[in-house]
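Colleague: sequence and predicted structure below; questions after.
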Amino acid sequence: MSIPYKYSMYEGTELNKYKEVKGILSFADRELLFEYKVYDANGNGISNLSKFAIQLDNIKSIQYKKGFLFTGGKLIIKANQWAFFEPLPGSDQGVIKLNIKRRDRSEAIRISTKLNLYMSQQRLDDMDGE
């Protein structure tokens, strides 16, 4: 199960500090895998392909927010601690917001629903174990 994403980020206030991150989010073996490259404002790749994985136990929430009319939406993922998303460029206080194209909306909703069900089941299992 995987989905393409992108998001923009600014470093400072100058327009030439604009960067865009494009990648693929995958879900397998109780972890989220982010594969991505960083591009400058002209679309030139300024990084090599990078990979980052986070265990689902370290995810606080995942939510899909539908966009306006013909746009896709955002997949908002929050970590239990700020430090868990620190390696990802553009993360902010343990939160990453991935822009999803309209054609991938149903897959984003499916991933969000599946991960939320999994995390709910884990919390119930943890409560039963106490």
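Modeller: Looks like it arrived, so ask away. Residues are numbered from 1 along each chain as shown.
Colleague: going forward, measure contacts and count neighbours with C-alpha atoms only.
Modeller: Noted.
Colleague: stretch 78-95: how far from the chain's middle?
Modeller: In terms of Cα atoms, centre = their mean, to the nearest Å, the centre of stretch 78-95 is set 10 Å apart from its chain centre.
Colleague: got a list of contacts for that stretch?
Modeller: Contact with stretch 78-95 is made by 8-9, 21, 52, 54, 58-62, 76-77, 96-97, as judged by Cα atoms under 8 Å, 6 or more residues apart in numbering.
Colleague: next, the one to line up against it:
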Amino acid sequence: MLEFEIKDAIGGFIKSDLKEVEIPFDEIESIAYKKGIWGGTVKIEGNSMRTFEEIPESEQGRCELKIKRKDRNEAETSISSARVALSEYKLDKLDE
């Protein structure tokens, strides 16, 4: 489940209510986290160009989420857990 708000690019003011989009593991190819100086970035790659069609600014089956500096540690932990869960899901699918 991804939760997000849309913010104004210039002022950073919130322009939307909190939105939730559920992306099934079947549609996720990979998840990566990159720590940066000012925050971090989560990159999720889907199996199809339609995987992230409900998420603004996603392109060609890829979604990039910016993480604020104060939320980096929590994001890193969450992404690590999500990667383990995705790996386990893919292994289970191979066993079937």
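Modeller: Yep, that arrived. Just so you know, these numbers come straight off a predicted model, no measurement behind them.
Colleague: ranges for the helices of structure 2?
Modeller: For structure 2, the helices defined by DSSP state H cover 72-95.
Colleague: quick one: the strands in it?
Modeller: Remark: strands assigned in structure 2 by DSSP state E are 2-4, 19-21, 28-35, 39-46, 62-68.
Colleague: quick one: Ala75 of structure 2 from Ile10 of structure 2, how far?
Modeller: Using Cα to Cα, to the nearest Å, Ala75 of structure 2 is found at 24 Å from Ile10 of structure 2.
Colleague: which of these two has more neighbours?
Modeller: Shown here are Ala75 of structure 2 and Ile10; by other Cα atoms under 10 Å, Ala75 has more neighbours (20 against 6).
Colleague: what lines up with that one in structure 1?
Modeller: Aligning on TM-score structural alignment places Ala75 of structure 2 opposite Ala108 in structure 1.
Colleague: read off where stretch 48-66 of structure 2 ends up in structure 1.
Modeller: Counting by TM-score structural alignment, stretch 48-66 of structure 2 sits on residues 81-99 of structure 1.
Colleague: which parts of the matching stretch are buried?
Modeller: By neighbour count on 16 or more other Cα atoms under 10 Å, the buried set for stretch 81-99 of structure 1 is Phe84, Phe85, Leu88, Pro89, Gly90, Ser91, Gly94, Val95, Ile96, Lys97, Leu98, Asn99.
Colleague: can I get those in CSV with distance to Asp125 of structure 1?
Modeller: Converted to CSV, the buried residues of stretch 81-99 of structure 1 look like this (distance: Cα to Cα, whole Å):
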residue, distance to Asp125 of structure 1
Phe84, 23
Phe85, 25
Leu88, 30
Pro89, 33
Gly90, 33
Ser91, 30
Gly94, 25
Val95, 26
Ile96, 27
Lys97, 29
Leu98, 29
Asn99, 32
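Colleague: thanks a lot, see you next time.
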